[in-house]
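> sequence and predicted structure, then a few things I'm wondering about:
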Amino acid sequence: MNISASTTLAPPPRDIYSISRLNREARSLLEGSFPLLWIEAEISNFARPASGHWYFSLKDEAAQVRCAMFRNRNSVVDFVPKNGDQILIRARIGLYEARGEFQIIAEHMEAAGDGALRRAYDELKHRLQQQGLFATEHKQPIPDTINRIGVITSPTGAAIHDILTTLKRRYPSAKVIIYPVAVQGAQSAAQISSMIQTASARNEIDVLIIARGGGSLEDLWSFNEEVVAQAIYNCSLPIISGVGHEVDVTIADLVADFRAATPTAAAELVSPNQFELRTKLQLLRSRLIQSNKRNYKHLQQRLSWTLKRLQHPGRLLQEYAQRVDDLQTRTYQSITGQISHNKLEQALLYEKLAALHPARQISSQIQYCQTLSTRLRQSIKQQLHSKQQQFLGQTQVLNTVSPLATLERGYAIVTHTLDNEDSENSNKQTLVRDANNLNVGDRVTTRLHSGKIKCNVLEIENE
């Protein structure tokens, strides 16, 4: 009997990952596999929420990655980046577990390449503007007449070739002095500022051109140095800046008295066009000829008038003799009139003096006193008569209201004599107005217009 047995191996247990576990272990793997890295890239999608953290993307020509920089790290960065800035960061690689997104955590940030230069340019521009180096009132005008032109540039560059070609075509008679410098490199800014000071000290030109051909911001950086800006500001000569192309605006352009878009444009500014100059000379020549003709005609007229006004000496002597006679006559009349006037004034003064003689004054004062005395006596009489009339009128009024006048018309005043033991009220007289106030036997006194009657009351009757 054959017995066969088969053995079946159990499958290993499955290690099933959750999303959270997967993201967590992937994050650990990334953070443990990469050290802190230096990364240079361009910023885009920059966001700055209320939390203070920075969120943005870093990109190059082919790819991009999300990046975060937390508030405790970005607080020490001395600028706020913006979209398009080229930056250099030191960062660690990580994973945002909540969304499973690969990201970079920035620990340090600084500007890179043209971004750093642009930030330095903006800071210097702001500082110099605050100091007043760009102020319009400081800028000097370009002279109307220019005979000697100074040029600070590279002696072998395209800029000096363009300037000389333009001046030869437009203004061949101008004298050009070249102050050679390096326009790029570590020592170029110092050379440019030194040459500006030299040209100002020598004072041998009418205007100074600072020029260079086009290039990148880094290529033109010598003209963005503060030492060059200060030299331009302190220069006693009018300066035209022709650095780069029209889109290139350097600090030297802002400080200079005038900015030209290119070196060729700078040369055109200081050189008149030959055709325009010839036309101007012809116009001036025509004006000069016309002016000379007018002056000649005017002088001829003046000469003619002068000849007409000239007279023969004998006629002049006759006129002067006549004027002398006239003056003598007028002098005699003036003296005679003055004498007559003085005699009249003398007579008037005599009359005034006679009027002021003491005897006449005394007589006048005596007559005046007599007049016053007469007027005083008349006034006293009038016042006395007026007062007498007033007194008579007031006497008549008093008589009219006097009780005696009433008694004169036949009326009487009856008073009652009180007999009291009181010594103070004894023999006191009271006016009797009502018969009921008396008693039979009372003593009364009746006052008439003339005299008094003592009576006793015998009977009282009431009406």
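Looks like it came in fine.
> going by C-alpha atoms from here, please, whenever you check contacts or count neighbours.
Will do.
> list the contacts of the closest residue to Gly213 other than its chain neighbours.
Nearest non-adjacent residue to Gly213, counting by CA to CA, 6 or more residues apart in numbering: Gly244, 4.7 Å away. By CA atoms under 8 Å, 6 or more residues apart in numbering, the residues touching Gly244 are Ala211, Arg212, Gly213, Gly214, Gly215, Leu220, Ala261, Thr262, Pro263.
> so the second one versus Leu344, what's the distance?
Spatial separation of Arg212 from Leu344 under the definition CA to CA, to the nearest Å is 102 Å.
> neighbour count: these two, which is higher?
Arg212 (25 against 11; other CA atoms under 10 Å).
> leaving out the residues flanking it, which one is nearest to Ile142?
Nearest to Ile142 is Pro238, by CA to CA, 6+ apart, at 6.2 Å.
> which parts of the stretch 51-200 of the chain are helices?
Counting by DSSP state H, counting those that start in this stretch, the segments of the stretch 51-200 of the chain that form helices are 71-74, 114-131, 158-170, 188-202.
> so which bits of the first one are buried?
Burial within helix 71-74, assessed by neighbour count using 16 or more other CA atoms under 10 Å, is assigned to Asn74.
> now the contacts of Gly244: which count as buried?
Looks like the contacts of Gly244 have Ala211, Arg212, Gly213, Gly214, Leu220, Ala261, Thr262, Pro263 buried, using 16+ other CA under 10 Å.
> go through these and say which is closest to Ile335.
Relative to Ile335, the closest of the buried ones among the contacts of Gly244 is Ala261; by CA to CA it sits at 89.1 Å.
> do you know how far that closest one is from Ile240?
10 Å.
> and the strands in the chain?
Applying DSSP state E to the chain gives strands spanning 37-47, 54-59, 64-69, 86-96, 101-111, 148-153, 175-180, 207-212, 239-243, 258-259, 413-417, 429-431, 443-447, 452-456.
> can I get the helices of the stretch 51-200 of the chain in CSV including distance to Val80?
Formatted as CSV, those follow (distance: least, CA to CA, whole Å):
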stretch, distance to Val80
helix 71-74, 9
helix 114-131, 10
helix 158-170, 37
helix 188-202, 29
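> my guess is Ile205 contacts Gly150, does it?
Yes - using CA atoms under 8 Å, Ile205 is in contact with Gly150, at 6.0 Å.
> identify the contacts common to these two.
With CA under 8 Å, 6+ apart, Ile205 and Gly150 have common neighbours Ile177, Ala199.
> and Gln140, how many neighbours?
Gln140: 14 neighbours (other CA under 10 Å).
> run a quick neighbour tally on Gly84.
With other CA under 10 Å as criterion, Gly84 counts 15.
> alright, now check it against this:
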Amino acid sequence: MQDFEETPLRQVFSVSELSGAARKLLEDNFPLIWVEGEISNLAQPASGHLYFSLKDPSAQLRCAMFRMRGRLLDFKPENGQQVLVRAKVSLYEARGDFQLIIEHMEEAGDGALRREYEAMKRQLRNEGLFEVAHKQPIPELPKQIGVLTSPSGAAIRDILSVLKRRFPAIPILIYPIPVQGQGAAEKIARAIELANIRRECDVLLLSRGGGSLEDLWAFNEEVLARAVFKSRIPVVSAVGHEVDFTIADFVADARAPTPSAAAELLSQDRQEWLARLNSLQRRLFASMQNRLRQTSQQLDWLSRRLQSPGQRLARISSRVNELQQRQITALRHLLRRRQDKLLNLRARLMQQTPAQRVAVLHERYNHLHSRLERAMHERLQDSTQRLATLGHALDTVSPLATLGRGYALVQRVSDGELLRDASKINTGEQIQTRLAKGSLLCRVESSQND
């Protein structure tokens, strides 16, 4: 007999089991990852979910972003757009498709730079580099301005033009620097350190013209921000246009929206300063003249006060005699006032006798009694007149007065209802008509409605 080897048992997977195992294997072994690529085959059905592919020149991946995550996007995805996504690797079991489940998506390129910019800004703010307490004052009229910029750029031409127009007497020292490109931030930082070592200027102007975020990136790097912060010379940042903000702007002691505005900030108007100088000169001359006059008057006064001892003694003796006479006069006046007060008190005492008091009270009683009688009489007249007026007003609105003008009140005899409408009475019914004097009992022969 031929011997047969025992065949091992085979493990057979269903399609669903294999797909589920593959999905679990992918999800368990890949954490959240970042992937950059170009959007293609973008679709957004009525459910609100986003379905698209991420591709590069060699491959592509299917992606799904569910509605709740899609609502957090701050831009509208489009085909051909370069994006950076944070995703979970998974498998769509129904079709066996390898796919990415997108948790977060942002624009790549400029978007990546913007993210790095915000991270650096947040870090330096938390370290306190933007605090106002660290800002140094900008000199009102600098002795010399150090300009850190490209010597061939438009920014230096704008700065020199404004300074020449406003205050050409301020000397300018240019520190040539590269304003963009690889290693530019380190070179600018070294130029700031050199300016601090040489101490030739009392303010530094860091400037360049406008450009994209990538063009201005050297002014967003940490090495430059820390060099600006450490500078013992005040730094004014004027990078780009009004809408451009760099990290250097936040760290600097002052920020100007443009290079021309920075030159305006660091210089004074020549005509205004000449006017101030002329005003100060006039004030100084007037002050000197006034001081000279005061000194001359004081000298004259002191010369008049200068007296001999005999004259001083005579003046003192005369003053003593004068004070003695004033003292005697004051005593006489005091004695006279005391005598007058005594006579006044005696007269008042005589007026306070009981007989006089009784006479005064009796006279006051008679006066008050007369006033009471007059008041009662006037009150009675007012009340009588008011009663007559109210009676006349009551008579005017009385129904009897209305009847007196020819009107009548008509009532149905059967129920006493007051009739206002002819349609409410039937032919043959009895009615009672009340006149101003007496009443009539009538029977209705016919009625007519207007």
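Thanks, I have the structure now. The model shown is predicted, which means the values in this text are computed figures rather than measured ones.
> overlay them and tell me the TM-score.
TM-score of the superposed chains, computed with TM-score structural alignment, normalised by the length of the second structure, equals 0.51; 264 aligned residues with a CA RMSD of 4.2 Å.
> quick one on the thing from earlier: residue in the second structure matching the residue nearest to Ile142 of the first structure?
Using TM-score structural alignment to pair residues, one finds that Pro238 of the first structure aligns to Pro234 in the second structure.
> ditto for Ala190 of the first structure
Aligned partner of Ala190 of the first structure by TM-score structural alignment: Glu186.
> where along the stretch 251-400 of the second structure do the helices fall?
259-266, 270-305, 309-351, 354-396, 399-404.
> what's the most buried one of those helices?
Among the helices of the stretch 251-400 of the second structure, helix 259-266 has the highest mean neighbour count (mean count of other CA atoms under 10 Å), at a mean of 21.
> what does that helix correspond to over in the first structure?
Using TM-score structural alignment, helix 259-266 of the second structure pairs with 263-270 in the first structure.
> the matching stretch vs the second structure, average offset?
Taking mean CA distance after the TM-score superposition for the first structure, the mean distance separating stretch 263-270 of the first structure from the aligned residues in the second structure is 0.6 Å.
> can you give me the neighbour number for the nearest residue to Ile247 of the second structure once chain neighbours are set aside?
Spatial nearest neighbour of Ile247 of the second structure, chain neighbours left out: Asn220 (4.7 Å); criterion: CA to CA, 6+ apart. Under the neighbour criterion other CA under 10 Å, Asn220 of the second structure is assigned a count of 23.
> I'd say Asn220 of the second structure and Tyr117 touch.
Yes - with contact defined as CA under 8 Å, Asn220 of the second structure reaches Tyr117; the gap is 6.7 Å.
> tell me the centre residue of the first structure?
Glu137 (18.5 Å; CA atoms, centre = their mean).
> which residue in the second structure lines up with that residue?
Aligned partner of Glu137 of the first structure by TM-score structural alignment: Ala133.
> same check on Leu307 of the first structure?
Checking TM-score structural alignment: Leu307 of the first structure goes with Ser303.
> so where in the first structure does stretch 147-155 of the second structure end up aligned?
Going by TM-score structural alignment: stretch 147-155 of the second structure matches residues 151-159.
> no no, stretch 401-419 of the second structure
Going by TM-score structural alignment: stretch 401-419 of the second structure matches no residues.
> Glu27 of the second structure contacts Ala87, doesn't it?
No - taking contacts as CA under 8 Å, Glu27 of the second structure lies outside contact range of Ala87: 10.7 Å.
> between those two, tell me which one has more neighbours.
Ala87 (22 against 15).
> residues in contact with the more buried one?
Leu32, Ile33, Trp34, Val35, Leu100, Ile101, Ile102, Glu103, His104.
> next, the last one: secondary structure please.
This means His104 of the second structure. strand (DSSP: H, G, I helix; E, B strand; the rest coil).
> contacting residues for it?
Contacts of His104 of the second structure (CA under 8 Å, 6+ apart): Arg69, Leu73, Val85, Arg86, Ala87.
> burial count for the third one?
What it means is Val85 of the second structure. 22.
> how about the closest residue to it other than its chain neighbours, what does it touch?
Nearest in space to Val85 of the second structure, with sequence neighbours left out and distances taken as CA to CA, 6+ apart, is Met105 at 4.3 Å. Counting by CA under 8 Å, 6+ apart, Met105 of the second structure touches Leu73, Val83, Leu84, Val85, Arg86.
> check the gap between the third one and Cys63 of the second structure for me.
It stands for Leu84 of the second structure. From Leu84 of the second structure to Cys63 of the second structure the distance is 12 Å (CA to CA).
> one more: the second one?
When distances are taken as CA to CA, Val83 of the second structure and Cys63 of the second structure turn out to be 12 Å apart.
> repeat that for the last one.
If you measure Arg86 of the second structure against Cys63 of the second structure using CA to CA, the figure is 11 Å.
> shared neighbours of those two, which are they?
Ile102.
> who has more neighbours out of those two?
Cys63 (23 against 16).
> do I have it right that that one meets Tyr51?
Yes - using CA under 8 Å, Cys63 of the second structure makes contact with Tyr51 at a distance of 5.8 Å.
> sorry, back to before: list just the nearest of the contacts of His104 of the second structure to Lys55 of the second structure.
Nearest to Lys55 of the second structure, judged by CA to CA, of those is Val85 at 12.3 Å.
> pretty sure Leu205 of the second structure contacts Ser237?
Yes - under the criterion of CA under 8 Å, Leu205 of the second structure makes contact with Ser237 at 6.1 Å.
> list residues touching both of the two?
In contact with both Leu205 of the second structure and Ser237: Ala262, using CA under 8 Å, 6+ apart.
> coming back round to it: pretty sure the residue nearest to Ile142 of the first structure sits against Ile205.
No - assessed by CA under 8 Å, Pro238 of the first structure is found out of contact with Ile205, at 9.8 Å.
> how about the contacts made by the match of Pro238 of the first structure?
By CA under 8 Å, 6+ apart, the neighbours of Pro234 of the second structure are Lys135, Gln136, Pro137, Ile138, Asp202, Val203, Leu204, Ala252, Asp253.
> tell me the counterpart of the fifth one in the first structure.
Alignment note: Asp202 of the second structure maps to Asp206 in the first structure; criterion TM-score structural alignment.
> next up, the contacts around the closest residue to its match other than its chain neighbours.
Excluding its sequence neighbours, the residue lying closest to Asp206 of the first structure (CA to CA, 6+ apart) is Arg148, at 5.4 Å. Contacts for Arg148 of the first structure (CA under 8 Å, 6+ apart) come out as Ala174, Lys175, Val176, Ile177, Glu204, Ile205, Asp206, Val207.
> Leu72 of the second structure and Val35 of the second structure, how far apart?
18 Å.
> just Leu361 of the second structure next, same as before
115 Å.
> stretch 406-423 of the first structure maps to which residues in the second structure?
By TM-score structural alignment, stretch 406-423 of the first structure lines up with nothing in the second structure.
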